[in-house]
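Visitor: coords below, sequence missing:
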């Protein structure tokens, strides 16, 4: 970006009020670490040790009521993944508007040798809220043509320079 061009933040224009109930006394109300963050941090209320390859549902001690037309998506924390190999399974997890139970985060330890311990109060995931649209599915005999067509699963490349050992196409 040229040095004379300033990035002007755009204000958050969409917000929603969320009802929250603590179901555990150590529960931490989700909060955004920085002003323009998309995800609010979810915290653990139990200590859980994950051995290499192990997974566990880690409770957050909170339950929420999302309004109709909204969904909560539980995303992994990049720091846990980068530093410890710990991430979420079934990610992003989906919290539907009708769900009123405790939010639990399905964590997995991908480190091959080191166990990882989640401690009470640790930030374990992020909650991202999004609007939801319901589709009206209409069955047809054929679909309209598009530039992409029905190609998929790596058809556009994505490895940069050709890698004959991974492309399956001799680097073409």
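Guide: Thanks, I have it. Note that this is a predicted model, so its numbers are computed, not measured. Numbering: from 1, shown residues only.
Visitor: alpha carbons only for contacts and neighbour counts from here, please
Guide: Will do.
Visitor: now what about stretch 32-46, what contacts it?
Guide: With Cα atoms under 8 Å, 6 or more residues apart in numbering as the test, stretch 32-46 has contacts from 12, 24, 26-31, 58-61, 75, 118-129.
Visitor: quick one, what contacts the residue at minimal distance from the centre of the chain?
Guide: Against the mean C-alpha coordinate of the chain, by Cα atoms, centre = their mean, the closest residue is residue 75 at 1.9 Å. Residues near residue 75 by Cα under 8 Å, 6+ apart: 39, 88, 91, 92, 93, 125, 126, 127, 128.
Visitor: picking that back up, going through the contacts of stretch 32-46, which ones are buried?
Guide: 26-28, 30, 58-61, 75, 118, 120-129 (16 or more other Cα atoms under 10 Å).
Visitor: how about the strands in the chain?
Guide: Using DSSP state E, the strands of the chain run over residues 19-22, 40-43, 48-50, 55-65, 70-75, 86-88, 93-95, 102-109, 116-118, 123-131.
Visitor: chain center to the last one, what's the gap?
Guide: Spelled out, that is strand 123-131. Remark: strand 123-131 is offset 6 Å from the chain centroid, using Cα atoms, centre = their mean, to the nearest Å.
Visitor: try the second one
Guide: Relative to the mean C-alpha coordinate of its chain, strand 40-43 is positioned 12 Å out (Cα atoms, centre = their mean).
Visitor: go on, the first one?
Guide: Relative to the chain's own centre, strand 19-22 is displaced by 21 Å; criterion: Cα atoms, centre = their mean.
Visitor: this is the other structure I want to compare:
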């Protein structure tokens, strides 16, 4: 199990938590009140900053309930929080609905997953190995 060090940046910050023992993601909550206008997007403050091992990244993802019930999602999904970032965690939310959406302090606005990473070694070559798929992309492996 990895340690995630958390700095509370203001009195409205909510400590993240896993909702169940089987949850992969922990909740990120708003530390500010705002109205997300229909069809618009904005950064929402969490009042948190993190420190963790450089063997990990944190991926920020939408909450399925907000998407289903209100048309609220996270842009740039999954968003990556690098191990060397020490600034405030903010979530870029978009309102796909036709109704304004009110966000209150403490509302769960996104989920985050601590993911192991492996660094690549880059090697320039003249020829790549061949595969059955080859250069086919954008739906080339299935029926349209």
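Guide: Perfect, I can see it now. These numbers were taken from a predicted model, which means no experiment stands behind them.
Visitor: one step back: now distance to residue 144 of the first structure too, for the strands of the first structure, in CSV please.
Guide: Below are these laid out as CSV (distance: least, Cα to Cα, whole Å):
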stretch, distance to residue 144 of the first structure
strand 19-22, 43
strand 40-43, 40
strand 48-50, 48
strand 55-65, 39
strand 70-75, 30
strand 86-88, 37
strand 93-95, 31
strand 102-109, 39
strand 116-118, 50
strand 123-131, 27
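Visitor: so stretch 83-92 of the second structure aligns onto which residues of the first structure?
Guide: Counting by TM-score structural alignment, stretch 83-92 of the second structure lines up with residues 97-106 of the first structure.
Visitor: ends of that stretch, what's the gap?
Guide: Stretch 97-106 of the first structure has an end-to-end distance of 19 Å (criterion: Cα to Cα, to the nearest Å).
Visitor: same question for stretch 134-144 of the second structure.
Guide: With Cα to Cα as the measure, stretch 134-144 of the second structure spans 19 Å from end to end.
Visitor: now do stretch 10-23 of the second structure
Guide: Stretch 10-23 of the second structure: ends 26 Å apart by Cα to Cα.
Visitor: for stretch 99-113 of the second structure, same thing?
Guide: Start-to-end span of stretch 99-113 of the second structure (Cα to Cα) is 29 Å.
Visitor: ok, now which ones touch the most far-flung residue of the second structure relative to its centre?
Guide: Relative to the centre of the second structure, the most outlying C-alpha is that of residue 126, 36.8 Å out, by Cα atoms, centre = their mean. Residues near residue 126 of the second structure by Cα under 8 Å, 6+ apart: none.
Visitor: which residue in the first structure aligns with it?
Guide: Looks like residue 126 of the second structure aligns to residue 141 there (TM-score structural alignment).
Visitor: again with residue 108 of the second structure
Guide: Using TM-score structural alignment, residue 108 of the second structure pairs with residue 123 in the first structure.
Visitor: and the closest residue to its match other than its chain neighbours, how far from residue 134 of the first structure?
Guide: Excluding the flanking residues, the one nearest residue 123 of the first structure by Cα to Cα, 6 or more residues apart in numbering is residue 43, at 4.4 Å. To residue 134 of the first structure, residue 43 of the first structure is 31 Å away according to Cα to Cα.
Visitor: neighbour count for these two, which is higher?
Guide: The neighbour comparison of residue 43 of the first structure against residue 134 (other Cα atoms under 10 Å) goes to residue 43, with 28 against 6.
Visitor: aligned against the second structure, show me the partner of the more buried one.
Guide: Aligned against the second structure - with TM-score structural alignment as the criterion - residue 43 of the first structure pairs with residue 29.
Visitor: tell me, how many residues neighbour residue 95 of the second structure?
Guide: 23.
Visitor: please report how far residue 16 of the first structure lies from residue 128 of the first structure.
Guide: Distance, residue 16 of the first structure to residue 128 of the first structure, using Cα to Cα: 12 Å.
Visitor: go on, residue 15 of the first structure?
Guide: Distance of residue 15 of the first structure to residue 128 of the first structure, given as Cα to Cα: 12 Å.
Visitor: pull the residues that contact stretch 81-98 of the first structure.
Guide: 65-78, 80, 105-111, 116, 125.
Visitor: please spell out the PyMOL selection for the buried subset of those residues.
Guide: A single PyMOL command is used to select the members of those judged buried by 16+ other Cα under 10 Å:
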select buried, resi 65+66+70+71+72+73+74+75+76+77+80+105+106+107+108+109+110+111+116+125
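Visitor: the longest helix in the first structure is where?
Guide: Identified as the longest helix of the first structure according to DSSP state H is helix 78-84.
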